[in-house]
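A.B. asks: Give me a 3D structure for the following:
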Amino acid sequence: MHEITVSDMDSGQRIDRLLAEQLDDTSRSDMQGRIRDGLVKVNGGTIKPNYKVKKGDVVTVEVRELVEADIIPEDLDLEIIHEDAEVAVVNKPKGMVVHPAAGHPSGTLVNGLMHQLDNLSGINGELRPGIVHRIDKDTSGLLMVAKDDVTHRHLVEQLVEKSVTRKYTALVHGTIPHDKGTIEAPIGRNPKERQEMAVVDDGKEAVTHFNVLERYKDFTLVECILDTGRTHQIRVHMKYIGYPLAGDPKYGPRKTLETEGQMLHAGTLGFIHPKTGEYLEFTAPLPDQFEDVLETMTPLSD
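C.D. replies: Alright, predicted model coming up:
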């Protein structure tokens, strides 16, 4: 447990900012989480994250105890694109679930990471150690993996601040006439089908930019760049503008390509390293199955 007595110089500061500055290996979001969970007290009482400290306040900060996740490590031969002491980048194959859940207790990305990496973060002891963000089972591509809780929170902050670079390649039905566009439409649970997401008035902000890479007969290859990361965002947004993803059984047309899931690949991932402050960017080529489908397509002449 840490204990701090507020000085005259620090009086008037927000407590989450003060603690993030004064304590090592933490961040404002980490402190906000501990404050909400009652692990931070001022003069023996609980406070809110926006509490402004006063001279003489005695602040105590407890360390969060994490529960070990009951996940069996498995040798799944994952492709680790990058690894250092704080963070790793993994190239998830199509068809692999990210974390264990009902119906998928094993064979997940997390099971493989538990085997291949020495350490993984465990925010609140949750059953998704190391996973900062996720992609759908049938989407392939790059994911950030945090090796400790401080790194995890820093990466989450970058996602919240929309400073993470996330570029996807998608094959969609139809021929998009314009070369680029931006879709700004809120996404939430589909009131008519609870297993699906949809553009709804009371949904969360969602922004997708896209650029046309290649036009084919009846299909278009696009690059999608995310400002936000809502569940099924690209799949929902492209359907919303009339160009659903090829092979998508949930949001695409009934007559689509036989591809065992949507044609979507998270090919570029960039972020600021939480410890060094260096911007890192990684790319992963389209998987063979994606390339094989493109080779069957007939490009439209300019």
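A.B. asks: going forward, measure contacts between C-alpha atoms and count neighbours the same way
C.D. replies: Noted.
A.B. asks: wait, what's in contact with the nearest residue to residue 180 once chain neighbours are set aside?
C.D. replies: Distance criterion CA to CA, 6 or more residues apart in numbering; nearest residue to residue 180, sequence neighbours excluded, is residue 211 at 4.3 Å. The contact partners of residue 211, taken as CA atoms under 8 Å, 6 or more residues apart in numbering, are 179-181, 222-224.
A.B. asks: Can you tell me which of those residues are buried?
C.D. replies: Using 16 or more other CA atoms under 10 Å as the burial test, the contacts of residue 211 include 222-224 as buried.
A.B. asks: So in this structure, which helix runs the longest?
C.D. replies: helix 149-160 (DSSP state H).
A.B. asks: got the buried residues for that helix?
C.D. replies: Applying a neighbour-count criterion of 16+ other CA under 10 Å, one finds 149-157, 159 buried in helix 149-160.
A.B. asks: Dump those to TSV, plus distance to residue 138.
C.D. replies: Shown next, in TSV, are the buried residues of helix 149-160 (distance: CA to CA, whole Å):
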residue	distance to residue 138
149	28
150	30
151	27
152	24
153	27
154	27
155	24
156	23
157	26
159	22
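A.B. asks: tell me the two of those residues that are most distant?
C.D. replies: Using CA to CA, the two most remote members of the buried residues of helix 149-160 are 149 and 159, lying 15.3 Å apart.
A.B. asks: returning to that earlier point: of all the contacts of residue 211, which comes closest to residue 58?
C.D. replies: residue 224 (49.4 Å).
A.B. asks: which residues touch that closest one?
C.D. replies: 167-170, 208-211, 234.
A.B. asks: one more, for comparison:
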Amino acid sequence: MKPEIIFENEFFVAVHKPSGLLSIPDRMGKEQSLKDILIEKYQQIYTVHRLDKDTSGVIVFAKDEDTHRQLSLMFEERRVKKIYNGLIYGVPVHQSGTVDVPIIPHPGKAGIMTTGKKGKPAITDYVVVEQLGKYAWMQFEIHTGRTHQIRVHMKYIGHSIVCDALYGDAQPLLLSSIKRNFKISKTAEEERPLLNRLALHASELSFEWQDQDIHLAAPLPKDLRATLQQLRKWV
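C.D. replies: Sure, this is the predicted structure:
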């Protein structure tokens, strides 16, 4: 799980975070996080926003307190364009749409979010990029930054993210489920999943910094590329 630096200057660093790596230390502090890795490299680093542990993609950290304040305010004021891609179960009725539904912590389950009138505003635009049998490859733009926002909103419209252990079906995606007459290799004891992590990727971040347009992009990881290739081949 080696993170890759996409871009850096004297003010901030943008990193391609792999799936399975925490963005920042959790309360237990037992797992290494991306922030821990960056602190080893830069000594000081400041959290601007975060990605879920199992979400891959582009994330930005500030190198000083002033940059941290400026970037945090830009996120808060919705002056940062945030684009994600993800694989969902099923195909939405409409090829594009907006989910404008408040999100609130679940009253009975710690660490879980849900929709509710008393929640904070949350807006997600979605577009169906490609229909792949009983799945759809999606593009999302989020205009707010609520915890688990895309995952909660996709569950709300009945199309949860593939391999979402909290809001959908945690079962891995297997080639045997999409390929007819699938036969496991004689040398393999069990089938290796095509995908066994949350199928969500933070693809792009765009904002203006000191009169310069900054566009940061993280290419799709190998596991998501391979999954799409197999779906296109067999569905």
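A.B. asks: Mind checking the TM-score on these two?
C.D. replies: For these two chains in superposition, a TM-score of 0.85 is obtained (TM-score structural alignment, normalised by the length of the second structure); 215 aligned residues with a CA RMSD of 1.9 Å.
A.B. asks: So which of the contacts of residue 224 of the first structure belong to helices?
C.D. replies: Secondary structure assignment by DSSP H places residue 234 of the contacts of residue 224 of the first structure in helices.
A.B. asks: Can you tell me which of the contacts of residue 224 of the first structure is nearest residue 283 of the first structure?
C.D. replies: Top of the list for closeness to residue 283 of the first structure, among these and by CA to CA, is residue 167 at 9.2 Å.
A.B. asks: I'd say residue 58 of the first structure and residue 40 touch.
C.D. replies: No - using CA atoms under 8 Å, residue 58 of the first structure is not in contact with residue 40, being 10.5 Å away.
A.B. asks: now the nearest residue to residue 259 of the first structure once chain neighbours are set aside, what's its secondary structure?
C.D. replies: Counting by CA to CA, 6+ apart, residue 247 is the residue found nearest to residue 259 of the first structure once chain neighbours are left out, at 5.4 Å. Under DSSP: H, G, I helix; E, B strand; the rest coil, residue 247 of the first structure falls in the coil class.
A.B. asks: Next: residue 268 of the first structure.
C.D. replies: At residue 268 of the first structure, secondary structure determined by three-state DSSP is strand.
A.B. asks: ok, it to residue 248 of the first structure distance?
C.D. replies: 21 Å (CA to CA, to the nearest Å).
A.B. asks: Comparing the two, which shows the higher neighbour count?
C.D. replies: Taking other CA atoms under 10 Å, residue 268 of the first structure and residue 248 do not tie; residue 248 has more neighbours (22 against 19).
A.B. asks: ok, now which ones touch the aligned partner of the more buried one in the second structure?
C.D. replies: Residue pairing (TM-score structural alignment): residue 248 of the first structure is matched to residue 164 of the second structure. By CA under 8 Å, 6+ apart, the contact list for residue 164 of the second structure reads 151, 170, 197-199.
A.B. asks: What subset of the residues you listed is buried?
C.D. replies: Among the contacts of residue 164 of the second structure, the ones that count as buried by 16+ other CA under 10 Å are 151, 197-199.
A.B. asks: biggest separation within those residues, which pair?
C.D. replies: Taking CA to CA as the measure, these have their most distant pair in 151 and 197, spaced 13.3 Å apart.
A.B. asks: Looking at the alignment, what corresponds to residue 112 of the second structure in the first structure?
C.D. replies: So, by TM-score structural alignment, residue 112 of the second structure is matched to residue 196.
A.B. asks: With residue 228 of the second structure instead?
C.D. replies: Residue 228 of the second structure maps onto residue 294 in the first structure, by TM-score structural alignment.
A.B. asks: Just say helix, strand or coil for that match.
C.D. replies: Under three-state DSSP, residue 294 of the first structure comes out as helix.
A.B. asks: do you know how far it is from residue 172 of the first structure?
C.D. replies: As judged by CA to CA, residue 294 of the first structure and residue 172 of the first structure stand 12 Å apart.
A.B. asks: any chance you could map the helices in the stretch 51-200 of the first structure?
C.D. replies: 109-116, 149-160 (DSSP state H, counting those that start in this stretch).
A.B. asks: re earlier: so between residue 294 and residue 172 of the first structure, which is more surrounded?
C.D. replies: A count of neighbours by other CA under 10 Å puts residue 172 above the other of residue 294 of the first structure and residue 172, at 29 against 15.
A.B. asks: mind listing what residue 97 of the first structure touches?
C.D. replies: Residue 97 of the first structure touches 104, 107-109, 136-137, counting by CA under 8 Å, 6+ apart.
A.B. asks: which of those residues map to contacts in the second structure?
C.D. replies: Of the contacts of residue 97 of the first structure, the ones still in contact in the second structure (both residues aligned by TM-score structural alignment, their matches' CA atoms under 8 Å) are 107-109, 136-137.
A.B. asks: Make a markdown table out of those residues and add distance to residue 29 of the first structure and neighbour count.
C.D. replies: Shown next, in a markdown table, are those (distance: CA to CA, whole Å; neighbours: other CA atoms under 10 Å):
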| residue | distance to residue 29 of the first structure | neighbour count |
| --- | --- | --- |
| 107 | 32 | 18 |
| 108 | 28 | 22 |
| 109 | 26 | 24 |
| 136 | 26 | 18 |
| 137 | 29 | 18 |
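A.B. asks: Greatest separation within the residues you listed: which pair is it?
C.D. replies: Those two in those that are separated most widely, counting by CA to CA, are 107 and 136, at 14.7 Å.
A.B. asks: Which residue ranges of the stretch 1-150 of the first structure form strands?
C.D. replies: Secondary structure of the stretch 1-150 of the first structure (DSSP state E, counting those that start in this stretch): strands located at 2-5, 40-42, 45-46, 58-61, 79-83, 87-92, 140-146.
A.B. asks: Pick the most deeply packed of those strands.
C.D. replies: Across the strands of the stretch 1-150 of the first structure, the average number of neighbours (mean count of other CA atoms under 10 Å) peaks for strand 140-146, which reaches a mean of 26.
A.B. asks: how far apart are it and its match in the second structure?
C.D. replies: Per the superposition on the second structure, strand 140-146 of the first structure and its aligned residues are separated by 0.7 Å on average (mean CA distance after the TM-score superposition for the first structure).
A.B. asks: Next, the angle from that strand to helix 149-160.
C.D. replies: Interaxial angle of strand 140-146 of the first structure relative to helix 149-160 (axes from the mean of the first three to the mean of the last three CA atoms, to 10 degrees): 130 degrees.
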